[in-house]
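>>> 3D model of this:
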Amino acid sequence: MADGVLSAVRLIMGDTAQMDVVNAYLDGTPPTRELKEYFDGVGESDTVIVLTDLLGGSVNKEVFPYLERPGVFVIAGFNLAMVLELASMGEDEAVTEEFCRELVETGRSQVVFLNDHCKPQAQADDFFGEG
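As a prediction, this is how the structure comes out:
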């Protein structure tokens, strides 16, 4: 899934985003080791936003210990709108807890049950005062 999301971002925005992906369970390497290798390469002053697919999922559980590190933010459950917003951040924009909360709200606002959102307008009879 991670490579697919990165591919979609690059298709839409080009190869400008500073994004890394960790694909879990593809080659038999445990996510624990992949995450350790990734975070071993992250500087103490670096900021990392981790997007996982499912709250309570196995990858989400594996990344949980990294919440103790300063500058690490984890969001469980995401959509492409959220990833595109992250990818379009300017270098001078700071990632804060408030930014992450707003990012989650952006994602929520993009999840819509269209049957309710786009209800057909009232019948023509009602519009003209008939019926």
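>>> use CA for all of it now, contacts and neighbours both
OK.
>>> Next, name the residue at the spatial heart of this protein.
Centroid-nearest residue in the chain: Phe78, 3.6 Å away (criterion: C-alpha atoms, centre = their mean).
>>> That residue contacts Ile49, doesn't it?
No: taking contacts as C-alpha atoms under 8 Å, Phe78 lies outside contact range of Ile49: 11.7 Å.
>>> the helices in the chain, which residues?
Counting by DSSP state H, the chain has helices at residues 2-13, 31-40, 58-63, 80-87, 97-109, 114-117, 124-127.
>>> quick one: the second one to chain centroid distance?
Centroid separation between helix 31-40 and its chain, computed with C-alpha atoms, centre = their mean, to the nearest Å, is 19 Å.
>>> To check against the first, give me the structure of this:
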Amino acid sequence: MNKILIASHGHLASGVQSSLEILTGMGNKVTVIDAYVDDHDYVPDIKKFIDGLDGQTGIIFTDLFGGSVNQKVMLEVADHENVFVITGTNLPIVLSVVLENEAITKTKLEELIAASQVQLVEEPKDDTDLSDDSFLE
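Take a look at the predicted model:
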């Protein structure tokens, strides 16, 4: 069992959680921190998440590499080998991790990240109708 935290500037974290709930009904499988939306100090929330792992694997998603949320997360996970931090978070990677049935390892995370669907989408050059199948490749 993995425990998952999404921490972001603003409401990105809770937005991803909402999308997870709509798409999979599994929004309750993630903990979220929406930082800087009020005066709340979120660092204790990061510590609480890490302390609650009890030896389980923790996966923490942050929005911006080197951003303040990512920096504070990295300071808190420094001595925890059972915690992975993924930054530059998008919905596909969170979905992939939440839906993954295999044990989460560094290698598995690298595979999921490689397939996280970040790509440039261009219109077809011909006059074919766009359908859902147009995006499968």
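>>> ok, back up a step: what sits against the residue nearest to the centre of structure 1?
Leu51, Thr52, Asp53, Val104, Gly107 (C-alpha atoms under 8 Å, 6 or more residues apart in numbering).
>>> again with Val112 of structure 1
So Val112 of structure 1 contacts nothing (C-alpha under 8 Å, 6+ apart).
>>> Tell me which residue of structure 2 matches up with it.
Structural alignment (TM-score structural alignment) places Val112 of structure 1 against Gln119 in structure 2.
>>> Pro30 of structure 1 too?
Aligned counterpart of Pro30 of structure 1 in structure 2: Asp41 (TM-score structural alignment).
>>> do the same with Val72 of structure 1
With TM-score structural alignment as the criterion, Val72 of structure 1 matches Val83.
>>> Please tell me how far the aligned partner of Gly15 of structure 2 in structure 1 sits from Pro65 of structure 1.
Gly15 of structure 2 maps onto Gly4 in structure 1, with residues paired by TM-score structural alignment. To Pro65 of structure 1, Gly4 of structure 1 is 26 Å away according to C-alpha to C-alpha, to the nearest Å.
>>> cool, Glu34 of structure 1 as well?
Taking C-alpha to C-alpha, one finds Glu34 of structure 1 at 14 Å from Pro65 of structure 1.
>>> Neighbour count: these two, which is higher?
Taking neighbours as other C-alpha atoms under 10 Å, Glu34 of structure 1 and Pro65 compare with Glu34 leading, 15 against 9.
>>> Which residue is the nearest non-sequential neighbour of that one?
Nearest residue to Glu34 of structure 1 in three dimensions, chain neighbours excluded: Val22, at 6.9 Å (C-alpha to C-alpha, 6 or more residues apart in numbering).
>>> residues contacting that neighbour?
Counted by C-alpha under 8 Å, 6+ apart, Val22 of structure 1 has contacts Ala2, Glu34, Leu35.
>>> got it, and Gly28 of structure 1?
Under the criterion of C-alpha under 8 Å, 6+ apart, Gly28 of structure 1 has no contact partners.
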